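Asks: sharing a model that was predicted from the sequence below.
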Amino acid sequence: MYKVILLLDFAEEYSKTLMKGINAYSKEFGPWIFCRMPLFHRETVGIDGILQWALEWGADGIIGQLYNKEIDKILKAGIPVIAQDFKERFTEIPNITGDYHEAGKLGADYFLKKGFTNFAFYGFNDIVWSRERAEGFEERLKSKGHQVHYFEHKKARSTELWYYKPSSLSRWLKGLPKPIGLMSCDDNQGQHITEACRHVGIRIPEEVAVLGVDNDEMICDLSDPPLSSIALDVEKGGYDAAKLLDHMIKHGTGAYYDIIVKPMQVITRHSTDIYATNDDHIASSLKYIHQNIEKNLHVDEVVKQVPLSRRALEKRFLEITGYPIYKYIFNLRIEKFTQKLLDTDMSVFEIALDMGLNDSKNIARQFRQAKGCSPSAYRNKYLAGK
């Protein structure tokens, strides 16, 4: 029965979800005994105190947020350690890290599909997960001929509630071209943006559409308006980290690898629920589609919402969105279906009924067409331990 120290930020949804995956592995192959060590130990007793406690307790391993400068002491202790790269990646021990560039590209593609031509990123340049998300975001947009407006959050202000007052951030937001798709490095910073916009009267999502990362539901729902976010496969990352720690305890720390937490999909909430167009008829059509996508929606119903012939609407819709109306409905339906597949334990049949569809075999076939695998295979792919 292993003894494992978890030195994580237990207030954050990311850490809580990580622990779900770690615990799932423990129940399957353990059980393990856990010491949930609050982060303030890192600041009060330091790495020396943490390692001393680990040796006294007889800890078999540590998973946690550690400072890179303390690597020599960590290695000297001889305890298997997996670090969460909350600042920078370690090179001498395995990291729980992420495909941050891919998350940035996913955010860029999301805004491109919504018709945006102006883009911005808000984050930290001195933290790996923010910096690389910004790089992926900018790389994808530059390949499409677009530039990115960038605002760096200063470390000196990280503990202040400065974004509730007039600031350099609010001045930057007011000076951005509108409408604009803005990606923040995580949900916490996304809420900075929504609050700063509210303070200076910038409309979300009409003027600034805001996208976060982590899909921390509490933060996203507290935001005004609710914040869209990129969901990450964190629970599987926790499971895989526990599996790696098990291997390191049994076979030594010589052979290790990083645990890569993958981005899954964008969860759309009100902060991005818009299509960037000045065409009122297309805007009305898109609004109707988004509001009614969980019904068995057809093109004819969309056409009835605007004073245009079907042919005229189809032509303008294709010119502006890049998709025929039926294809846009199809893509959005698959996006909503995927979200329910990952967020609930409903069967394919139950999800189809919930979305007003009476043919579950047809939606399963459409899903395979879009994703390259069956709904059950896709769900299993993102479940911890699969």
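Replies: In hand now; what should we look at? Just so we're clear, the structure is a prediction, and the values are computed from it rather than from any experiment. Residues are numbered from 1 along each chain as shown.
Asks: switch to C-alpha atoms for all contacts and neighbour counts from now on
Replies: Fine.
Asks: ok, the residue most central in space within the chain - contacts?
Replies: The centroid of the chain falls nearest to Ile230 when counting by CA atoms, centre = their mean (2.8 Å). Contacts for Ile230 were tallied using CA atoms under 8 Å, 6 or more residues apart in numbering; they are 103, 107, 211-215, 263-267.
Asks: and Lys165, by the same measure?
Replies: 196, 199.
Asks: that one and Arg203, how far apart?
Replies: 17 Å (CA to CA, to the nearest Å).
Asks: repeat that for Ala54.
Replies: Going from Ala54 to Arg203 by CA to CA gives 51 Å.
Asks: okay, pairing it with this:
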Amino acid sequence: MNQPLRVALKLDLRWPLKRHAHIFAGTQRYADEHGWESIIDEYADEHLSDASVKSPPFDGVIARVNAKLANGCRRLALPLVNVWFNSPAKDDFPGVFPDMTAVGRLRAEHLLSRGLRRFAVLTSEDDAEKVAAESFRTTIAAVDGKCLREKIPLDPSRTFAAWQRTEQRIEAWMERWQLPIGVSIASEEVGRMVIQICRHRGWRVPGDVAIIAGTNEDVLCDHPRPSLTSVEIGYERIGYQAARLLDEQMRSPNKRRGARNQPPRHMLVPPHGLIVRESTDFYAVDDEVVTQALRFIAANSHRHINVDDVARAAGLHPRTLQRRIRQVVDWPIADEIRRVRIERAKRELAESKRSMAEIARDVGFGDRKRMYDVFRREVGITPAAYRKQRRLESPF
């Protein structure tokens, strides 16, 4: 009977972040499917760099690769796959990473779709976020949009003094904003700081400032209000693909040549999608009456509202309001009500395990069949298919 392949995992699992825990989950899905023996070894770099170790104790390693681990795997000609975008050995080993160019483009396209034409991007010294920020700016520049960029330290909260300096830099950056504005922010933590500063200035989120932040760390995105729109990277897929890539190396007859003699293969995994929440749930227009009508729809779409209700809230005759809204956003009031309900249904389907009937009622469709018919016509798939597509545990 063949012995199972033994794979070491060095993924900094002490950090409860998706880019650590969910990558691990993806490796374990592959390990279960292929009968691997997984060994969590957060000190694999120390173990493999020990000169007394003459032969590999594992068949392969998946890791956030530091310099010491890289040297140890080279010395032992041990198959290794890197999943750390900022790794000092990134160019030397095969790796699987999120496609941060696609992440930046997705953020920009979403804010552009909200009718915004002024933008700002806040990034850190993190290499991955630098790529996303540049892609964001390039996408905005392609449509002649204006974008203000600012950088903050990689770990802005490492000390109270660092946090204060970061806050001061952000406030100075915000002094240059012209509202309304769409903002891309590297992390949820800093996104929450920006929302608080907006609140102190009397700026509405999303009415004056629409914010996309981070990579969908759910707890920080969902609370407190307003909830934060974010990009779901799909780190489980990165872990799964890293395991698949390592499997190819371990089973290759040339695996003992050593990583130094093999050109590294890098895979970029596109983001799972955008999770739209309250921080971007609006449409930017210059007409104050139309803005008032759109805000009423956003706040009340879960209720049984119609054109007359919206016109009454805006203080205009329904036909007059219909004409002004068509001039500004090029679609009728009923379409906007339906659009907002669909966006909220998408959010519920992607993030919750609530029943279809509950979601249909609470987002304003009334019953499950009505949501099914509208969703399938407008989105092109059924609500159940959308939920399956968006869930992280869907097949890779």
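Replies: Now that the structure is in, tell me what you want to look at. Because the structure is predicted, anything quoted here is derived from the model rather than measured.
Asks: before we move on, the earlier item: with neighbour numbers in mind, choose between Ala54 and Arg203 of structure 1.
Replies: Taking other CA atoms under 10 Å, Ala54 of structure 1 and Arg203 do not tie; Ala54 has more neighbours (20 against 15).
Asks: for that one, which three-state class applies?
Replies: State at Ala54 of structure 1, reduced to three classes by DSSP: H, G, I helix; E, B strand; the rest coil: helix.
Asks: run through the residues that contact it.
Replies: So Ala54 of structure 1 contacts Ile5 (CA under 8 Å, 6+ apart).
Asks: same thing but at 6 Å, please
Replies: Contact analysis of Ala54 of structure 1 by CA atoms under 6 Å, 6 or more residues apart in numbering lists nothing.
Asks: return the distance of it relative to Gln366 of structure 1.
Replies: 52 Å.
Asks: and what of Trp32 of structure 1?
Replies: 42 Å.
Asks: do Gly49 of structure 1 as well
Replies: Shown here: Gly49 of structure 1 relative to Gln366 of structure 1, a distance of 56 Å by CA to CA.
Asks: and what of Ser158 of structure 1?
Replies: For Ser158 of structure 1, the distance to Gln366 of structure 1 - CA to CA - is 46 Å.
Asks: out of the two, which sits in the more crowded spot?
Replies: Neighbours were counted for Ser158 of structure 1 and for Gln366 using other CA under 10 Å; Gln366 has more, 18 against 9.
Asks: returning to that earlier point: tell me which element the residue nearest to the centre of structure 1 is part of?
Replies: Secondary-structure assignment from DSSP states H and E places Ile230 of structure 1 in strand 228-232.
Asks: what's His281 of structure 1 aligned with over in structure 2?
Replies: Correspondence of His281 of structure 1 to structure 2, assessed by TM-score structural alignment: Val289.
Asks: how about that match, nearest residue that isn't a chain neighbour?
Replies: Closest residue in space to Val289 of structure 2, ignoring its immediate chain neighbours: Ala314 at 6.1 Å, by CA to CA, 6 or more residues apart in numbering.
Asks: how about Lys236 of structure 1?
Replies: Excluding the flanking residues, the one nearest Lys236 of structure 1 by CA to CA, 6+ apart is Ala384, at 3.9 Å.
Asks: and the one you found, how far from Lys105 of structure 1?
Replies: Plainly put, Ala384 of structure 1 is 24 Å away from Lys105 of structure 1 if you go by CA to CA.
Asks: again with Asp85 of structure 1
Replies: 20 Å.
Asks: pretty sure Ala334 of structure 2 sits in a strand.
Replies: No - Ala334 of structure 2: not assigned to a strand; according to three-state DSSP it is helix.
Asks: that one -> structure 1?
Replies: Under the alignment (TM-score structural alignment), Ala334 of structure 2 pairs with Tyr326 in structure 1.
Asks: which non-adjacent residue is nearest its match?
Replies: Excluding its sequence neighbours, the residue lying closest to Tyr326 of structure 1 (CA to CA, 6+ apart) is Val299, at 6.1 Å.
Asks: number of residues surrounding that neighbour?
Replies: Neighbours around Val299 of structure 1, by other CA under 10 Å: 16.
Asks: could you report the neighbour count for the residue mapped onto Leu8 of structure 1 from structure 2?
Replies: Matched across to structure 2, Leu8 of structure 1 falls on Asp12, judged by TM-score structural alignment. Neighbourhood size, Asp12 of structure 2 [other CA under 10 Å]: 18.
Asks: how near is Asp12 of structure 2 to His20 of structure 2?
Replies: 6 Å.
Asks: quick check: Phe151 of structure 1 is in a helix.
Replies: No - under the criterion used here (three-state DSSP), Phe151 of structure 1 is strand, not part of a helix.
Asks: that one maps to what in structure 2?
Replies: By TM-score structural alignment, Phe151 of structure 1 lines up with Glu150.
Asks: quick one: contacts for its match?
Replies: Glu150 of structure 2 makes contact with Leu122 under the criterion CA under 6 Å, 6+ apart.
Asks: give me the neighbour count for Lys3 of structure 1.
Replies: So Lys3 of structure 1, with other CA under 10 Å, has 17 neighbours.
Asks: and Glu22 of structure 2? What does it align with in structure 1?
Replies: Let me fix one detail, which is that residue 22 of structure 2 is His and not Glu. By TM-score structural alignment, His22 of structure 2 lines up with Thr17 in structure 1.
Asks: could you find the closest non-adjacent residue to its match?
Replies: With sequence-adjacent residues excluded and distances taken as CA to CA, 6+ apart, Thr17 of structure 1 is closest to Glu235, at 5.3 Å.
Asks: all helices for the stretch 101-250 of structure 1, in order.
Replies: Secondary structure of the stretch 101-250 of structure 1, counting by DSSP state H, counting those that start in this stretch: helices at 128-143, 168-175, 187-200, 217-222, 234-251.
Asks: distance to Leu353 of structure 1 and mean neighbour count for the ones you listed - can I get that in TSV?
Replies: Listed next are the helices of the stretch 101-250 of structure 1 as TSV, based on distance: least, CA to CA, whole Å; neighbours: other CA atoms under 10 Å:
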stretch	distance to Leu353 of structure 1	mean neighbour count
helix 128-143	36	21
helix 168-175	42	16
helix 187-200	32	21
helix 217-222	25	16
helix 234-251	28	22
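Asks: which one of the ones you listed lies nearest to Lys3 of structure 1?
Replies: Of all those, helix 234-251 sits nearest to Lys3 of structure 1, with 10.7 Å by CA to CA.
Asks: so what does that closest one touch, helix or strand wise?
Replies: When contacts are defined as 3 or more CA pairs under 6 Å, 6 or more residues apart in numbering; DSSP states H and E, helix 234-251 of structure 1 packs onto helix 13-29.
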